[in-house]
Structure formats: structure tokens, C-alpha cells
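> Show me the folded form of this:
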Amino acid sequence: MATRTVVLTGRVRDAAGNTTVTATTITVEARSTLLGWCPPDSTVTDIQRMAARYPQPRLMRLYSAPGKGIAPWSSGMLAEVPAQTVLHYSFKDWSRTTSPALIRDWLSARPAARRGVIDLVTLDHEPEQQDSGDPTPAEHRQEWKELLEALADHPRRREVWLVPVFTEYAATRSASWWTDFGQVATYPGVDAVGFDIYDTGYERYRTPAERNGFALATARRVGRPLVIPEWGIQRKPALKSGTTYDLDGAICAQAMRDNMAFLRALPDVPYVAWFYRGNCDLHATLAYPSGQTYVRDRERAAFVDLMR
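As a prediction, this is how the structure comes out:
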């Protein structure tokens, strides 16, 4: 179990009115990192299919597509989230389909049964990719300021974490461009920093320290927990030279186990979600470059073990 230290500071007054400030450091046990999943698509059908494969998930990652506004709690995909499952929900279109009043009403309508669970809310995830009408850096910063202000005094504000989410691949390759968006992570009221992390663009699987290093450093620099809302490792059957590397997925399965062991030894990474889409869909039938098909059985077995 990972631990972390917390400094408690208080002002003490005696009967005569004399005061002093004192501080003490205590050690607390950090909750083990929860591993959940993001379905192939945020539809009722896909959520139900995933829930049949992996019942009672500890964490579920869902999205509203651009132009769709905020999903209602009472119907559609959000109604499929079990009461005790942590929800990480992303939406876009702040200036077009959403407003401070709407987001306040949405939080007010959060089901009473979920009050014992903290949900995560993200506006404009992965904005630096500039896909599907993503905001400019200036727009992104302004929208986040408005979101934080809208919910700052909401009576149910403690029931949600507000989490900007960025792309590790983009941030490490275009640091100056990403920083224009990443400033949001420093804003008062932000509860955690999120990074979507894959091994795309690397010939071999990265070590856990390599894979998570940038995201951890960024979150710790602003003093907030790290959340990994999308995590995926595509199987790498061969190296660029054509030499066989991981034909049966055994190395990938071990990389998955090593990654979660690394994160669970840390005190400040509470949530991770496997991106169950495309080449990271562990039930999909995929093809090697030769055309021979395969299913990621070894990786799926690792995933099942890691969710326990």
C-alpha cells in the first residue's frame, strides 16, 4: 500500500487569548489505483456489452461527442453507470451547447445514490489535438475559467473532480504548443491533471517510468494527483527490421502488469482507464502484417487480473 505525508496546520488559542500556530506531519495510506475501462463507443449498447464482460466496473470512462452538449443523468449512457462506479465523463462545446447555468443544473441533478462516489468531469479533453472543433489555447483557458467559476460555490461541488485531460504523446513532442493549453492545470479549483498515455510511436514497449514520467512530473509540479483517463498498449509483433518481437502478446501482457504495479506503488495516481477501442480492444480480431489474424487473449487475461 502506498503512503503519503500530509501536513496539518492549526492555530491554537488558550484561555487567556494567547495564540500560536502549530503544524504536525502525519502519514496516510493512499487508496490503491483503480483500473476501469472505456467502452468501444459511449453508447448504451457498447456500455451494456462491456458490463456483461466486466460486471460492476470500478471506473467507467464516457464521452459526449462534439455538438451533443451534456448528457442527462436520467437517460442514455449515464443511466448505465452503476451507482458505486466512478464515472469519468468528458464533454465539449462549452460555448455552443453548454453554459454555466446548464453545468450547475447538471450537477444539481446528479442522482442522490451517487453521493458516496466522486465523479470526474472534463471539458474539452485532448484540446491540443485540434480535432473536431477543439478550442484554441485562449478559448480553452477561458472556458475552463468559466467552468471553475460556475461550480465554485455549488453546494454539491465536492461530489466531482474537475480534471483537464491532455495527450502525453502531443505534450512530449510539441512542448511549447502543449504548454499553451497546459496552463489550465495550474488554475485554482482544478482537482487533478489527466493524461492519455499510449505506446504509439515507439518500436518497443516503454518501461513504466518512461511511459508515465512526463505526466507524473507535470501533475506533481502543480501539486495535484495524476489521472490516466485513456491507457492502451498496442501489441507489437515485430521490430522495424522485421525481427519477431511480441508475436503472442506475452511481452505486452507483462508490460501491462508492470505498469499497474508501478502506478499502484505511488500515492498520487488514483484512476486509470483502459481504452477498449481499436487495436486496444482486447476482444477484437486483429491482423498481423502478414494478414494472419489474432485475438489478444494474453493481454485480456492480464487486464482481468489487474481489475480485481
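> can we go C-alpha only for contacts and neighbour counts from here?
OK.
> Can you give me the distance of Ser132 to Gly67?
For Ser132, the distance to Gly67 equals 9 Å [CA to CA, to the nearest Å].
> Which one of these two is surrounded by more residues?
Legend: neighbour count by other CA atoms under 10 Å for Ser132 and Gly67, higher for Gly67 (15 against 11).
> Mind checking what secondary structure Lys236 has?
Assigned by DSSP: H, G, I helix; E, B strand; the rest coil, the conformation of Lys236 is coil.
> which residues of the stretch 1-150 of the chain fall in strands?
Assigned by DSSP state E, counting those that start in this stretch, the strands in the stretch 1-150 of the chain fall at 3-13, 19-29, 34-38, 59-63, 86-91, 119-123.
> Same question for the stretch 151-300 of the chain.
Going by DSSP E, counting those that start in this stretch, the stretch 151-300 of the chain shows strands at 160-162, 165-167, 193-198, 226-232, 271-275, 285-287, 293-295.
> Against which helices or strands is the second one packed?
Looking back up the chat, that one is strand 165-167. With contacts taken as 3 or more CA pairs under 8 Å, 6 or more residues apart in numbering; DSSP states H and E, strand 165-167 sits against strand 193-198.
> what packs against the strand it packs on?
Packed next to strand 193-198, using 3+ CA pairs under 8 Å, 6+ apart, are strand 165-167, helix 168-173, helix 208-221, strand 226-232.
> and of the ones you listed, who's closest to Tyr89?
With CA to CA, the closest approach to Tyr89 among these belongs to strand 226-232: 9.6 Å.
> what angle do the closest one and strand 86-91 make?
Angle, strand 226-232 to strand 86-91, by axes from the mean of the first three to the mean of the last three CA atoms, to 10 degrees: 80 degrees.
> Please provide the structure for the following sequence as well, for comparison with the first:
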Amino acid sequence: MAGLYPGSSAVRVFFGPGEGLPGSAWTDATRVGRQRLADLPAGCTVVVSFKDQHVNRLAFVEAWREARPDVDLILITHHEPEQQEGGDPTPAQYRASWTRTREQVGDHPARAEGRLRLAVCWTLQWIRRGGDWRTWWPDHEADAVDLVLGDWYPYTPGAPDPYRPTSYEEPAAALKVMVDLAAATGKDWGLAEVDHRRILRANGYAADVDPTGELCATWYRQMHTTAKELGCRVWAHFHRDMGAALGDLTKRPAEQAALRQLITQEANDVGRQRRLNWVKDGSPFRLMTPARDLRDILRGHGYTVYDIGNRSHLEADPPEDHTPYSATGFPGKARYGVGYALDVMPPAAGARSKVDGLPLPSLQRIGAQLLADRKAGVGGIRWLKYMNWEPERNNGGPCWHESWEPTYARRSSTDRGHIHLSGLTGYETSTIAAGYDPVARIRGDDDDMMTPKQFLALLQDPAVDFHLRGTAWRYVGGGIPAGMSTLGVLNETLIRLRALGEIVAAESSSPDEVRALLADLELPAPEPVDVDAFAAQVAQRVLAGLPAGDGPVRQEDLVAAIRTVLASLAAPAPQS
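Coordinates of the predicted model:
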């Protein structure tokens, strides 16, 4: 298959009843056919199904991370359970199987990274002829489901033979069931299998409509384009040795050419190449510090919070804040290798905080608190560039994009089902969010008064420290000559001291020692000055300050006179 379709970005792998889910499949070079995972194309997404209930999901996932970290994994718990054929579970067994999936890999770091996605998969023909997908929906483990996948094959309700329609179905209608499933579950969707036989008498159809396969090839292209427009996250085409009439694309050159064209199109996609180049760099990723601090606070309470995006985010053009190479940084350019975004997922019904044992606030309450705090200028969320959220539950009301780029503005958004947070550039290493806890603020346990630890963390923030040091040098006011700042006074003093030191060196019996002392101070070079004139001025004022008489000048009198002169030079100018 890799030879027939070079550059494939998705591969489908199936472990049937009794085959388990062996971690050795990732490294065993003696395997042949569809389970030879060592030969997966570089950088692809592999869609893996299994049928056995008690397999070790964690061992399989860990073997994947060790052997092929360059590929992403979509793991389907019990492929097509509704078929009720050999080895298929009862609904109760299916639910228990999903609990095992959640217990073993639901909290795996690869899932938080978006590299591991957990999926359900049903045949759409079964649903379109009246099957109730809710029978096989693990609602008790809904938080562990990342994707709803379907296996698409021809079925036209109302046709004389719904499995053998008279024409290729219009793509938007063909995909409506998947779009509806995604909306009903609040999950992303994709196609784990898709294919259409040519409409020929040899395939059981009423007429030879498409003897060359050109109509079917055109339908492939249209379906693929429409699926991407409707949000499809993965597309795996069905391919198996079943003969020309039954779907083997090696015997269907027109359809094979269309599929190869689509694969080449994706392989040359700018977004995909950008992701592959990042992978070649070692996949550097670090979440900006304030987003990381908030993520850890919310995860500590029990929320599911994602940061780096999945394949669709990483290959988007332009790449946005869930990627480590965002092109949408504001107010400056995003740093390569840094992520700027979080997705906060809704808590399960009845979920309680791991911190205080109280019920977890809904996303509506969390979003309202974040918005209110950002508008009020609360320090812990001042790094927020924009947020997408729904004030009402269950997609039942508006979804808002609240932004500060640079001033506050609100507009509609379609980014539903979670709270999306994106951060401002310039805060990459800021500790401004240390200790900020929106859950505690909702409960009234945080009145935004800083603890000593939080205040110390704020002072240690590089951005805050920079501004504090700058403020000291910009000070003007009492004790500073009119028209000058602290830095100006210091600069003037240093210049005069350097000039005075040169006078002292000229009169000293050890001028090199005096100049060495001045050099050790590492003073800035003085501004150009008429040394002779300045020396004469200083000498005149020093002599005037010495005791009257013709006797020798005592050292203490000279020191006192020099101090008097320096003090007068630094004194404030008279006020008019």
C-alpha cells in the first residue's frame, strides 16, 4: 500500500476478534500485511481499531511512543459494535470496555498533547437505516472520547435498493449524518473507512452508469473537498483485495489516480510541510508560562485542559496559537517552539474538585469569571489575548470571541464546546499568573489580595523587574535638580568626577595610581569637555574655599573644600 500510495497521511489498521492489541506490532519486522506497523509512512496518522475487550491499551500506547513517535495515533475502542457479529459486545460490555480505555490511557500525556485521540466508530449505513447510535455511545465516559468516526458506504434511504442507488450521492447529503453526530456529541468527526463501488450491473446496480470509473473518481474528489470543508479530521479510504467489481483499487485506475492525486495534494500542503519540518527539528514545544500556570491549576481541580493542537491544528494555514509556530501572535511575533493557547473542556456531570471536594463550576461560570477578571485588569489573567466561550450550556445560545487586540471587542464565534484561551506575546516567561485560580475566585476564596509568595513571584517576573529598575532611573522630583532625572544626575556626577579625577591625577605625585583607580570604577567615558577651563573653574572655587593665609594647605582642608565644591555643583538650580 505504501508503494501504491506514497506520501499517505493516514493509514487504517484493524485487529479482529482474538488478535488482541499487541505492542509488539510496532517493532516486529516479521509481520506482514495490514498489521506491519514498523512500515507506517513517516509523519502519518494511524487509525487503529480493536475488537477484544480486555486488551492492554496502555502497553500498546507506550510501545507506539517508544517505536514511532513521529506518527499520531487514533485508537478506536471496539470497532463497529453495532454489527453484533462474532466477538461483538453487549451494550453493557461495551460501556465497561470504554471504562477500561479511560482508566488505562484517558490521562496519558500523549492525549493532552493531541497526539493520541480516542474514538468511537460505527457504520453509517446502520445509522441511516434507523439504528440508534446512543445505544453504543459511552455517555458515562464521554470526556474520554475525542473523535466520532464513521465507516461510509453507499446507502440512500427511500431508494428501491438503498444499498445500490442509481447515482452517486451528493457529498453534503452523504456526510450530513456525520455532521449531525458531531453536533449531538460535541466531538470532532472523521471517516475511518470510505468507498463507493462503480455503478455497474456487475456490482448489483440496475444499469451500467459508470463503466470507466470517471464518475466515481470525480465523486471521490468532491467528497474529500466537502468533508474537509465540513470539518472532517481524518479520511481513510477502504482498500482490499476483493476484485475489480468489489472495490480493489489496483484494478480501478481512474479511482486509484484520483486517490493518489488527493494524497499528493495533501503531501504538498504548506501546513503539512510546516508540521513535518517542526518534527525534523525535534518537535520543540513549551507552553507560555502564564498559560501553563493556569492549565496546571485547572488540571489540579480535575478539568481536562489541552494545549498543543492535534494534526488539524498543526497543519492549518495559517498556523494559530495551538501550534509551536503560530503566525497570529499579537502584539509581537510568536516565538518558535512556544505555544500560546489552552482549551478547557467541560467537566463531567457531578464532577468534584480534587482540591476542595466541591462540585466543579461549569464552563459557563469559569468563562464568566475569566472575562470579568480580564476586564477588571486582574493581574493573573492580564496575559489573555482572546477567549472563545459560550455563556449558555449545550450549544444553546451565543458563542463569543472576546478579544483585547489591543482594546476590548466582542464578536460571534463558532468555536463551541469548550473555552479557548489565547495569550499575548511578551508574556512567554511571565509569572503573572502564579497562584491565579478562577475556581477559588468563583467560590469567594480569592479576593485578589496577594500572598507574600505571590508578591515575591511578581517581583521576580523579568518583565516587572525590568520596569521597576527603569522607573527608579526615571524618577524626577524632590532632591533632583529641575529638568533632570535620577539617571541624569548620576551621569552628570560621573562626568564631573572623571574630570576632577584627571585634575587630581595631573597634580599627584602618583598619577598612574589615580587613573588606575578611575579605570577600576568602569565609569562611562565622559562627554567631550574643556578640561582646562573646567579645571581652572574647580581650582578657583577650591582655593576660594580654603582657609586664608600663606601657609601650607592641610589635607583635611583640601578634602573639605573639594566636597563643598562638588556639593554645590550637584545642588538644585534656583527656582524662578
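> quick one: TM-score?
TM-score for the superposed chains, counting by TM-score structural alignment, normalised by the length of structure 1: 0.72, backed by 241 aligned residues with a CA RMSD of 2.2 Å.
> mind putting the helices and strands packed on strand 193-198 of structure 1 in CSV, distance to Arg277 of structure 1 and mean neighbour count included?
Shown next, in CSV, are these (distance: least, CA to CA, whole Å; neighbours: other CA atoms under 10 Å):
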stretch, distance to Arg277 of structure 1, mean neighbour count
strand 165-167, 16, 25
helix 168-173, 18, 16
helix 208-221, 20, 16
strand 226-232, 9, 24
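> mind putting these in a markdown table, distance to Arg104 of structure 1 included?
Below are those laid out as a markdown table (distance: least, CA to CA, whole Å):
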| stretch | distance to Arg104 of structure 1 |
| --- | --- |
| strand 165-167 | 21 |
| helix 168-173 | 30 |
| helix 208-221 | 27 |
| strand 226-232 | 23 |
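> Among these, which comes closest to Asp46 of structure 1?
Evaluated with CA to CA, those place strand 226-232 nearest to Asp46 of structure 1, the distance being 16.8 Å.
> Provide the aligned range in structure 2 for the closest one.
Residues 189-195 of structure 2 are where strand 226-232 of structure 1 lands when matched by TM-score structural alignment.
> And the contacts of that stretch?
Around stretch 189-195 of structure 2, the neighbours that count as contacts under CA atoms under 8 Å, 6 or more residues apart in numbering are 12, 47, 121, 147-154, 178-179, 181-182, 231-238, 247.
> same check, this time on stretch 41-49 of structure 2
In contact with stretch 41-49 of structure 2 (CA under 8 Å, 6+ apart) are residues 2, 7-15, 40, 70-79, 192, 276.
> that older thread, quick one: closest of the strands of the stretch 1-150 of structure 1 to Tyr245 of structure 1.
Taking the strands of the stretch 1-150 of structure 1 one by one with CA to CA, strand 34-38 is closest: 26.8 Å.
> Where does the closest one end up in structure 2?
Residue span in structure 2 matched to strand 34-38 of structure 1, by TM-score structural alignment: none.
> Quick one: list the elements packing against that strand.
Checking 3+ CA pairs under 8 Å, 6+ apart, strand 34-38 of structure 1 ends up next to strand 59-63, strand 271-275, helix 297-307.
> Mean neighbour count, these: which tops it?
Most buried of these by mean neighbour count (mean count of other CA atoms under 10 Å) is strand 271-275; its value is a mean of 25.
> what's the average distance of that strand to structure 2?
By mean CA distance after the TM-score superposition for structure 1, the fitted strand 271-275 of structure 1 averages 0.5 Å away from its aligned residues in structure 2.
> which bit of structure 2 covers that strand?
Using TM-score structural alignment, strand 271-275 of structure 1 lines up with residues 234-238 of structure 2.
> Can you give the distance from the matching stretch to the centre of its chain?
The chain centre lies 26 Å from the centre of stretch 234-238 of structure 2; the measure is CA atoms, centre = their mean, to the nearest Å.
> residue in structure 2 matching Met60 of structure 1?
Alignment note (TM-score structural alignment): Met60 of structure 1 maps to Val11 of structure 2.
> what's the closest non-adjacent residue to that match?
In space, and not counting its chain neighbours, Val11 of structure 2 is closest to Val46: 4.8 Å by CA to CA, 6 or more residues apart in numbering.
> so how far is Arg110 of structure 1 from the counterpart of that neighbour in structure 1?
Val46 of structure 2 maps onto Leu87 in structure 1 when the alignment is built from TM-score structural alignment. Distance, Leu87 of structure 1 to Arg110 of structure 1, by CA to CA: 12 Å.
> ok, the two, which is more surrounded?
Leu87 (24 against 15).
> dump the residue contacts of Ala101 of structure 1.
Ala101 of structure 1 sits next to Ala150 when contact means CA under 8 Å, 6+ apart.
> ok, and what's touching stretch 183-198 of structure 1?
Stretch 183-198 of structure 1 is contacted by residues 141, 144-145, 148, 152, 161-169, 211-212, 215, 219, 222, 224-234 when judged by CA under 8 Å, 6+ apart.
> same check, this time on stretch 162-178 of structure 1
With contact meaning CA under 8 Å, 6+ apart, stretch 162-178 of structure 1 is reached by 120-129, 148, 179, 182, 184-185, 189-198, 200, 214-215, 229.
> Where is the longest helix in structure 2?
Longest helix in structure 2 by number of residues (criterion: DSSP state H): helix 486-507.
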